[in-house]
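Undergrad: Below are the sequence and a predicted model; questions follow.
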Amino acid sequence: MSQEKPTIVNCPQCGIPVVWGDVSPFRPFCSKKCQLIDLGEWADEEKRIAGAPDMSDSDGWSEDN
């Protein structure tokens, strides 16, 4: 029998190698601390997913004709 090599990823917060499996409950993070730091950055809108810009009245768009 051949044992498969575990998948290793770097923690997106601190860069420490993390085994992608049941032995790492906070994957892809190395710890609860890194997980919470990342969550806080999303909550503070320091991180965001790029998308289309908002259409607002300042862009010359209006529901009124």
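TA: Yep, that arrived.
Undergrad: all contacts plus neighbour counts: C-alpha atoms, from now on.
TA: OK.
Undergrad: And the contacts of stretch 27-39?
TA: The contact list for stretch 27-39 (Cα atoms under 8 Å, 6 or more residues apart in numbering) reads 9-14, 16-21, 24, 26.
Undergrad: Can you check those and name whichever has the most neighbours?
TA: Val18 (21 neighbours; other Cα atoms under 10 Å).
Undergrad: got a list of what that one touches?
TA: Listed by Cα under 8 Å, 6+ apart, the contact partners of Val18 are 8-11, 24, 27-30.
Undergrad: hold the first one in mind and look at this next one:
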Amino acid sequence: MKCPICGKPAAERYRPFCSRRCADVDLAHWLRGDYRIPAEPVPDNDGEA
């Protein structure tokens, strides 16, 4: 298995990543919202019965 960030072989300890650095880079992508799926906003239907 290759690291999804840099392509090096994955390390058992950090699987699926090769190092803590690549795991932290991936976490930063999640925290910034880089992996979000674009979608239309849901209309607010407050007050409807």
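TA: That came through fine. All figures in this text were calculated on a predicted structure; none of them were measured in a lab.
Undergrad: Quick check: TM-score for this pair?
TA: Between these two chains, after superposing, the TM-score reads 0.75 (TM-score structural alignment, normalised by the length of structure 2); 47 aligned residues with a Cα RMSD of 2.0 Å.
Undergrad: sorry, back to before: shared with structure 2, which of the contacts of Val18 of structure 1?
TA: Mapping those onto structure 2 (both residues aligned by TM-score structural alignment, their matches' Cα atoms under 8 Å) leaves 9-11, 24, 27-30 still in contact.
Undergrad: Which of those fall within strands?
TA: Among the kept ones among the contacts of Val18 of structure 1, the ones falling in strands (DSSP state E) are 9-10.
Undergrad: which pair in the kept ones among the contacts of Val18 of structure 1 spans the largest distance?
TA: Pairwise distances among the kept ones among the contacts of Val18 of structure 1 were taken by Cα to Cα; the largest, 12.1 Å, belongs to Asn10 and Ser24.
Undergrad: just to revisit the earlier point, would you reformat the contacts of Val18 of structure 1 as a markdown table and include distance to Glu46 of structure 1?
TA: Formatted as a markdown table, the contacts of Val18 of structure 1 follow (distance: Cα to Cα, whole Å):
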| residue | distance to Glu46 of structure 1 |
| --- | --- |
| Ile8 | 27 |
| Val9 | 23 |
| Asn10 | 21 |
| Cys11 | 18 |
| Ser24 | 26 |
| Arg27 | 21 |
| Pro28 | 19 |
| Phe29 | 18 |
| Cys30 | 21 |
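Undergrad: Distance of the residue nearest to the spatial centre of structure 1 relative to Ala52 of structure 1?
TA: The centroid of structure 1 falls nearest to Asp38 when counting by Cα atoms, centre = their mean (6.8 Å). Asp38 of structure 1 is 24 Å from Ala52 of structure 1, where distance means Cα to Cα, to the nearest Å.
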